[in-house]
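Trainee: Structural data only, the sequence is not supplied:
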């Protein structure tokens, strides 16, 4: 009987901490970091299976990151807009480049992870980061892959500046 009471005494704080985790997410969930070098995305997932909860959290974080990448891609490609402004086909190709870069987030990294369990449900928070340099590199790669667009802007100051930032 004494062992049961001692066991319960040690388990109660652990269970309370697990339950508080979902209601009290880590500080980086409420206030993601900011940086000149990286863009961050936060995600949350829950399931009875840890792997599924983590995959949901990563997917949610990628969606959050994509929303933040979009303005960066628009800013990066805005210099190119002025070069192709009179060519409807090239304008559309720049739009496609923007969407591809946003849809294919490359070289993301899980910076932080927090896992909580409550009555068999596992909740996972993740913080992912993507170097801004990767966004530049991805834009340059997409432009290089499109020969018409590349030939139209390769010798411009705007493209050369973008290519330098991608290195």
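Mentor: It's in. Remember, it's a predicted structure, so these values are computed and weren't measured experimentally. Residues are numbered from 1 along each chain as shown.
Trainee: only C-alpha atoms for contact and neighbour calcs from this point on.
Mentor: OK.
Trainee: Mind listing what's buried along the strand or helix carrying residue 165?
Mentor: Element membership for residue 165 (DSSP states H and E) is helix 157-166. Under the neighbour-count criterion of 16 or more other C-alpha atoms under 10 Å, helix 157-166 has 158-159, 162-163, 165-166 buried.
Trainee: Need those residues in a markdown table (columns: distance to residue 130).
Mentor: Below are these laid out as a markdown table (distance: C-alpha to C-alpha, whole Å):
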| residue | distance to residue 130 |
| --- | --- |
| 158 | 23 |
| 159 | 22 |
| 162 | 18 |
| 163 | 18 |
| 165 | 15 |
| 166 | 14 |
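Trainee: Below is an additional structure, to be compared with the one above:
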């Protein structure tokens, strides 16, 4: 059950544009209250420049913008996830893992493990959990491959 303060925050959150707005759930877990991934055309141009100059935050913002649209733009999502990964973003590295793992190409799967390890080494929680679940694949255990790679991985 959420507290009155958390509920108020959740109700009012759409009025606030900060992507870093979190609430504290009753057990201590942080929950995301509101995030807007929408970017104006001008913001896309500006963030593109920033990301190409090395900003991991700008690249991640573009990654999320292209993925969270009504119909995800998979090519641009992967492009910006890879740029964000190169720029050092643990979350972008995890997004690169997610996009590469869902292809049918075994070389993409191999590279996805590279990005998963990079993200997990920075302590990104989703990557740490995924590595616990799928990390044995680097040892070529074919019996568990379907759960971690290919289109089934996104389910």
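Mentor: Good, I have the coordinates. Treat the numbers as computed from the prediction; the structure is a model and nothing was measured.
Trainee: What value does the TM-score take for this pair?
Mentor: After superposition, the two chains reach a TM-score (TM-score structural alignment, normalised by the length of structure 2) of 0.27; 67 aligned residues with a C-alpha RMSD of 4.4 Å.
Trainee: Spatially nearest residue to the residue nearest the centre of structure 1, not counting backbone neighbours?
Mentor: Compute the mean C-alpha point of structure 1, and by C-alpha atoms, centre = their mean the closest residue is residue 65, 3.1 Å away. Leaving aside its chain neighbours, residue 65 of structure 1 sits nearest to residue 41 (4.3 Å; criterion: C-alpha to C-alpha, 6 or more residues apart in numbering).
Trainee: what sits against that neighbour?
Mentor: Residues counted as contacts of residue 41 of structure 1 (C-alpha atoms under 8 Å, 6 or more residues apart in numbering) are 32, 61-65, 68, 127-129.
Trainee: Assign it to one of the three secondary structure states.
Mentor: Under DSSP: H, G, I helix; E, B strand; the rest coil, residue 41 of structure 1 falls in the strand class.
Trainee: how close does it sit to residue 54 of structure 1?
Mentor: Distance, residue 41 of structure 1 to residue 54 of structure 1, using C-alpha to C-alpha, to the nearest Å: 14 Å.
Trainee: Residue 62 of structure 1 now?
Mentor: Separation of residue 62 of structure 1 from residue 54 of structure 1 (C-alpha to C-alpha) stands at 12 Å.
Trainee: for residue 149 of structure 1, same thing?
Mentor: Here the criterion is C-alpha to C-alpha. By it, residue 149 of structure 1 lies 39 Å from residue 54 of structure 1.
Trainee: count of neighbours near residue 134 of structure 2?
Mentor: As a burial measure, residue 134 of structure 2 scores 19 neighbours (other C-alpha atoms under 10 Å).
Trainee: Check which helix or strand it maps to.
Mentor: For residue 134 of structure 2, the host element (DSSP H and E) is helix 125-134.
Trainee: got the buried residues for that helix?
Mentor: Within helix 125-134 of structure 2, the residues scored as buried using 16+ other C-alpha under 10 Å are 127-128, 130-131, 134.
Trainee: Now do the helices in structure 1.
Mentor: Assigned by DSSP state H, structure 1 shows helices spanning 2-23, 27-30, 50-84, 88-103, 132-145, 147-153, 157-166.
Trainee: Would you tell me which of those gets closest to residue 122 of structure 1?
Mentor: The closest of the helices of structure 1 to residue 122 of structure 1 is helix 50-84. By C-alpha to C-alpha, the value is 5.9 Å.
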